[in-house]
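Peer 1: The following block contains a protein sequence and its predicted model.
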Amino acid sequence: MDIRRAIDPDQVRAAAHLFDGPPREDATRSFLAAAGHHMFLAYEDGGPVGFITGIEIHHPDKGVEMCLYELGVDAPYRRRGIATALIAELAALARESGCYDMWVPVDTDNEGALATYRATGAKDDGVCAVLLWEFGR
């Protein structure tokens, strides 16, 4: 497995099958250009098989933390350590960047994601709820 930082929209387009929907050109360019926005792609068999995105969040009273925003691994490549390696890559970047922690929003019924995150050392803080305002696309 080879993990590389995504720096070019062509890399993201080549990994389109890993996302919930087709990557939008404008959103891809904006994400890749934004300070504190990070994307890594995992490659096997000559193509992308997984990705992770992270966003640094700056707080005036706390410092900087990393939000693991999204993680995806192509179904035929799951349970091979790809997600674990991607999480480790983002966590290493977070540490190097001086983040005081890393957190992830996850659906409470997504047992696969919960198991993966817990296996890499994440713990449920027991107090966080995610509330959502939807503005449409």
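Peer 2: Here it is on my side, so go on. Numbering: from 1, shown residues only.
Peer 1: Every contact and neighbour count from this point should use C-alpha atoms.
Peer 2: OK.
Peer 1: which SS state does His38 fall under?
Peer 2: strand (DSSP: H, G, I helix; E, B strand; the rest coil).
Peer 1: Is it in contact with Ile55, as I believe?
Peer 2: Yes. In this structure His38 lies within contact range of Ile55 using CA atoms under 8 Å: 6.3 Å.
Peer 1: Now do the buried residues in the strand or helix carrying Tyr43.
Peer 2: Tyr43 is part of strand 37-44 when elements are defined by DSSP states H and E. Neighbour counts over strand 37-44 (16 or more other CA atoms under 10 Å) mark 37-43 as buried.
Peer 1: Any chance of CSV for those, columns distance to Lys62?
Peer 2: Formatted as CSV, the buried residues of strand 37-44 follow (distance: CA to CA, whole Å):
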residue, distance to Lys62
His37, 19
His38, 21
Met39, 24
Phe40, 26
Leu41, 30
Ala42, 32
Tyr43, 35
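Peer 1: take the one below as the second:
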Amino acid sequence: MEIRRITEAGAVREAGGLFDDPPVAEATERFLADGRHHLLIAYLDDVPAGMVTGVEMTHPDKGTEMFLYELGVAESFRGRGVGRALTSALADLAHARGCYGMWTVTDEDNVPARAAYQGAGGTAEEGQTVLVWTFDQG
């Protein structure tokens, strides 16, 4: 398995099936242009097998941490440690960039994601609540 840090939109398009929806050109360019945004893609035999995105977040009293924004593994490559490897690679990148930690949120019943995160050293924080705001884009 080879994990590459992606900086070109063409690689995102080629791995489009790893995302929830097809990548949007303008959003892809904006994401890749920001040095605090990170996209790693795992390749098996030069085929995109999985991806992880991370965003560095800085707060005045805490410093910088990495938010693991999304992890996706192609169904045909699941169960081979791709998600765990991508999560570990993002954690290594976060550490190398001076982040004090990394965090993410997933559904309690998302067993594959929880296994990947915990297999890469993450621990669940009990008693947390996630709140969301959804804005009309029309």
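Peer 2: Thanks, I have the structure now. Everything numeric here is computed off the predicted structure, so don't read it as measured data.
Peer 1: what comes up buried for stretch 74-87 of structure 2?
Peer 2: 74, 81-87.
Peer 1: since we're on the spatially closest residue to Gly98 of structure 2 that is not a sequence neighbour, how many residues are nearby?
Peer 2: Excluding the flanking residues, the one nearest Gly98 of structure 2 by CA to CA, 6 or more residues apart in numbering is Thr64, at 7.4 Å. Residues lying near Thr64 of structure 2 (other CA atoms under 10 Å) number 19.
Peer 1: distance from the lengthiest strand in structure 2 to structure 1 after superposition?
Peer 2: Longest strand in structure 2, counting residues (DSSP state E): strand 47-59. Compared with structure 1 after fitting, strand 47-59 of structure 2 has a mean deviation of 0.6 Å; criterion: mean CA distance after the TM-score superposition for structure 1.
Peer 1: by contact count, what packs against that strand?
Peer 2: strand 37-44, strand 63-73, helix 82-96 (3 or more CA pairs under 8 Å, 6 or more residues apart in numbering; DSSP states H and E).
Peer 1: Adding distance to Val130 of structure 2, write the ones you listed out as CSV.
Peer 2: CSV is the format used below for those (distance: least, CA to CA, whole Å):
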stretch, distance to Val130 of structure 2
strand 37-44, 22
strand 63-73, 14
helix 82-96, 21
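Peer 1: tell me which element the residue lying farthest from the centre of structure 1 is part of?
Peer 2: Here the centre of structure 1 is the reference, and by CA atoms, centre = their mean the most remote residue is Asp61, at 24.8 Å. Under DSSP H and E, no helix or strand contains Asp61 of structure 1.
Peer 1: need the contact list for the residue nearest to Leu40 of structure 2 when sequence neighbours are not counted.
Peer 2: Leaving aside its chain neighbours, Leu40 of structure 2 sits nearest to Arg5 (4.5 Å; criterion: CA to CA, 6+ apart). Going by CA atoms under 8 Å, 6 or more residues apart in numbering, Arg5 of structure 2 touches 38-41.
Peer 1: So which of those is the closest to Ala120 of structure 2?
Peer 2: Of all these, Ala120 of structure 2 sits closest to Leu40, with 15.3 Å by CA to CA.
Peer 1: gap between the closest one and Ser88 of structure 2?
Peer 2: Shown here: Leu40 of structure 2 relative to Ser88 of structure 2, a distance of 11 Å by CA to CA, to the nearest Å.
Peer 1: Please consider this matter closed, and thank you.
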